[in-house]
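Undergrad: pasting the sequence and the predicted model now:
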Amino acid sequence: MSKHITPTEAAALIPDGAVVSVSSSSGLGCPDLMLKAIGERFDSTGHPRDITTLHPIAAGDMSGIRGVDYIAKKGLLKRIIGGSYPSGPSSAEPPLIWQMITNNEIPAYNIPSGIMFDIHREAAAKRPGVLTKVGIDTFVDSKRQGCAMNDLAAQDPVVKRVSFEGDDYLFFPSIVPQVVIIRATTADERGNLTYEHEGAYLGGLDQALAARNNGGIVIAQVKRITKEGSLKPHDVRVPGMLVDYVIVDPDQKQTTQTLYDPAISGEIFRPLESFRVPDFNIQKVIARRVAQELQAGSCVNLGFGISANVPRILLEEGLHGSVTWVIEQGAVGGVPLLDFAFGCASNADAYMPSPYQFTYFQGAGFDASLLSFLEIGRDGSVNVSKLSFRPHVTAGAGGFVDITARAKKIVFSGMFNAGAKLAIVDGKLVIEKEGKLKKLVNEVEHVTFSGKRAIEQGQDITYVTERCVMKLTPEGIVLTEIAPGVDLQAHILDQSEFSLIIAEDLKVMDAKLFGEANIGLTLPKKSARVLEGTFNG
């Protein structure tokens, strides 16, 4: 018997006061038609009212997939908990959900994406919650903001510090969803789901288990329905025993601004020459310098921003395949995509479900992470999650806190300050006009990454900008390299709110970084793995 119903019928199943968990990653895997139906039902009937929604990764974007904005309505939403949120340029109208958050209309929280998936897993197993060190001494910590995004949220904490076996941990109570909304490509008549056109599996299975094991319902949005028994068992990612209802959206986009690209879902492999390499500019200089931090044979995580171009640097330098890229949505290997398709990869080796990718990150199984920064503090802390004067430009932390919690090596990249007018002339950096906003500040507004904890754990932390390279040490941030053409005092020391330590062997950055020709990049080989001496983490 088919489980197919209409979106309107599915929306009518959601009771007032329900906790609803939504699987998505911006435009990737977003069950947009289902969210639209919920918003339309509320507009016409006033129901469902006062629901709480859970979003391990953002639902919707600023480019045609509205996602959570369909349900960002007074009376419909009571509370929202997200690993991340839709974001956009400062010139754009803020998403409706951001307007509700900044106007303090509903309590809003930013729990790291990996912990969001952990919460679902614990709820599925009927365990009390998540005990973790991920997030200690960041905005996640109850000693700071405790994940609260506004004043209303601060009044109702979702995390607390606890002592266990003589050590401090963060404790997140399990949250049980009554309704889970996931997305796939194909459902058969029994509700078995396959993901052949999807760019990632995300966390639909874990979310579905959390609802099913606690008496809730699971609604799946798909592109098509096929006959019972026609799907290969090995292809089924969410079995029909966990799926109660199926709605169909034949026009669902694969990801933001992409109706369907078989290379994103691993059905074909693109020729390497089809990938665009970065144009020569300041951002490319930074990405090249970041690439020099890598080792051949490493598994390296990538974040959004300048660092997302590093795989293209290796491609251009003839080193594609020397590093395995891993991104939080689940792709392993291949070429991570840019811009609106970030979170997807073409020519991937494998796709892991996001919850397991985050387990890999939280336990530091990978070798290095390449991430961005908005602010760097005196103590080495980094902010990527909040700017009060432009809140909707940031998406929250996403998986940033999970990834950086124990990462062995992190390379943060970004512009030294905001708004500077820069040029490259004859292989030298020319600063034509200084920026108005300093990004090296005495204290970051939001601690997304704790410099103090990094020192305690012995993490290897590097900051790469267009005008210098810096390292975090127990004594402070040390300036190790300076760009050719840059005046140390005027362009670096005077542009920081705190004093930098100047390395005794201060070097000039490789001049090849500042030329249009390839830099002749070579990567040292990663040392062979040996069995580690401790096993308790």
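TA: Ah, there it is.
Undergrad: only C-alpha atoms for contact and neighbour calcs from this point on.
TA: Noted.
Undergrad: so where does the residue lying closest to residue 359 once chain neighbours are set aside fall, helix or strand?
TA: Nearest residue to residue 359, sequence neighbours excluded (C-alpha to C-alpha, 6 or more residues apart in numbering): residue 114, at 7.4 Å. Per DSSP states H and E: residue 114 is located in helix 113-124.
Undergrad: and here's the other structure:
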Amino acid sequence: MKKVTSTVAEAVAEIPDGAQVMIGGFGGSGAPIELIHALIDRFRETGSPKNLTVINNNAGNGAIGIAAMIKAGMVAKMICSFPRSSNAEAFNEKYLAGEIALELVPQGTLAERIRAAGAGIPAFYTPSSYGTELAEGKPVEEFDGKMYVRELWLKADYALIKGQKGDHAGNLTYRLAGRNFNPLMAMAAAKTIAQVADLGAPGSIDPEQVVTPGIFVDMVVEVPAPQQEEVLVREGVVY
């Protein structure tokens, strides 16, 4: 199977309206800015994709990346843990205007729901959120005298992730904290699209260093000098 594509535009070309899209990153660390911006470019040119459900740790910062997607009107719903992080004006404006929905998920629960989907586990129990509004309508169970909330796995149609090194077979490594949600999302999506700073031939990565095996990756594109979200926000870049 051919997994390597030459441009970020080609990598995101098939994502349709209404798709559920996981986007890697913890704040700006590990965020696939170039893939996100390619998706925005396509929307501006064609009006698609729209009505997306985006799954991420937060709801974007400044006027780039996920925040720019929200500002453009591409996102119908956010599933995240921290919608009101610093510089989250794009989400705040849309939410207060009733133009975007929010599913708030505790951070550990978010990670475990994604991991569960990748592992084929349809549901699990967690004490997080018990007795709060986030648990309303969800089944609860008592184990060893403590109450737990049942949470369902969280799948996606597509995952956009960022790696450090990759090869033509789709094997990936990550740089430092850039690992975060990216490996989990690669396993939980029906189709995973990865951008990497360094793309090599099969065998160029020591097998012991592979974090995400190529079986979980459908498409890889090389972005030799990826942009960093925090730098763009500090510089006041508007995408």
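TA: Sure thing, it's come through. Given the structure is predicted, the values throughout are model-derived calculations rather than measurements.
Undergrad: and the TM-score between them?
TA: Scored by TM-score structural alignment, normalised by the length of structure 2, the superposition of the two chains gives a TM-score of 0.85; 231 aligned residues with a C-alpha RMSD of 2.5 Å.
Undergrad: and the residue nearest to residue 359 of structure 1? What does it align with in structure 2?
TA: Alignment note (TM-score structural alignment): residue 114 of structure 1 maps to residue 108 of structure 2.
Undergrad: just the strands in structure 2 please.
TA: With strands called from DSSP state E, structure 2 shows them at 4-5, 20-23, 52-55, 75-80, 101-104, 123-126, 140-143, 146-152, 156-167, 189-200, 219-222.
Undergrad: report the separation between the match of residue 114 of structure 1 and residue 181 of structure 2.
TA: 11 Å (C-alpha to C-alpha, to the nearest Å).
Undergrad: these two: who's more crowded?
TA: When neighbours are counted by other C-alpha atoms under 10 Å, residue 108 of structure 2 and residue 181 differ, and residue 181 comes out ahead with 25 against 11.
Undergrad: where do the helices sit along structure 1?
TA: 7-11, 32-45, 96-102, 113-124, 151-154, 204-212, 282-291, 310-316, 354-362, 400-404, 451-457 (DSSP state H).
Undergrad: closest one to residue 54 of structure 1 among those?
TA: helix 113-124 (8.2 Å; C-alpha to C-alpha).
Undergrad: superpose on structure 2 and give me the mean offset of the closest one.
TA: Superposing on structure 2 and averaging over aligned pairs (mean C-alpha distance after the TM-score superposition for structure 1), helix 113-124 of structure 1 comes out at 1.3 Å.
Undergrad: what residue of structure 1 matches up with residue 154 of structure 2?
TA: Structural alignment (TM-score structural alignment) places residue 154 of structure 2 against residue 175 in structure 1.
Undergrad: how much space is there between the residue located most distally from the centre of structure 2 and residue 127 of structure 2?
TA: Largest separation from the mean C-alpha position in structure 2: residue 145, at 35.7 Å (C-alpha atoms, centre = their mean). Separation of residue 145 of structure 2 from residue 127 of structure 2 (C-alpha to C-alpha): 12 Å.
Undergrad: same question for residue 25 of structure 2.
TA: Relative to residue 127 of structure 2, and taking C-alpha to C-alpha, residue 25 of structure 2 is found at 25 Å.
Undergrad: the more surrounded of the two?
TA: Neighbours were counted for residue 25 of structure 2 and for residue 127 using other C-alpha under 10 Å; residue 25 has more, 23 against 17.
Undergrad: the spatially closest residue to the more buried one that is not a sequence neighbour - how many residues pack around it?
TA: Take residue 25 of structure 2 and drop its neighbours on the chain: the residue closest to it by C-alpha to C-alpha, 6+ apart is residue 31, 4.2 Å away. Residue 31 of structure 2 has 30 neighbouring residues, counting by other C-alpha under 10 Å.
Undergrad: surely residue 31 of structure 2 meets residue 164?
TA: No: counting by C-alpha atoms under 8 Å, residue 31 of structure 2 does not reach residue 164; the two are 11.4 Å apart.
Undergrad: joint contacts of those two?
TA: Among the neighbours of residue 31 of structure 2, none is also in contact with residue 164 (C-alpha atoms under 8 Å, 6 or more residues apart in numbering).
Undergrad: for the equivalent of the residue nearest to residue 25 of structure 2 over in structure 1, give me its contacts.
TA: Superposed on structure 1 with TM-score structural alignment, residue 31 of structure 2 falls opposite residue 30. Residues near residue 30 of structure 1 by C-alpha under 8 Å, 6+ apart: 23-24, 59-60, 65, 67, 182-183, 255.
Undergrad: try it again with 7 Å
TA: Neighbour list for residue 30 of structure 1: 23-24, 59-60, 67, 183 [criterion: C-alpha atoms under 7 Å, 6 or more residues apart in numbering].
Undergrad: I'd like those as TSV, with distance to residue 96 of structure 1 appended.
TA: Listed next are these as TSV, based on distance: C-alpha to C-alpha, whole Å:
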residue	distance to residue 96 of structure 1
23	19
24	18
59	12
60	11
67	11
183	23
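Undergrad: of the residues you listed, which are still contacts in structure 2?
TA: Using both residues aligned by TM-score structural alignment, their matches' C-alpha atoms under 7 Å, structure 2 keeps these contacts from the contacts of residue 30 of structure 1: 23-24, 183.
Undergrad: specify which member of those residues is nearest to residue 170 of structure 1.
TA: residue 23 (24.4 Å).
Undergrad: correct me, but that closest one touches residue 181?
TA: Yes: with contacts counted by C-alpha atoms under 7 Å, residue 23 of structure 1 reaches residue 181, the gap being 6.3 Å.
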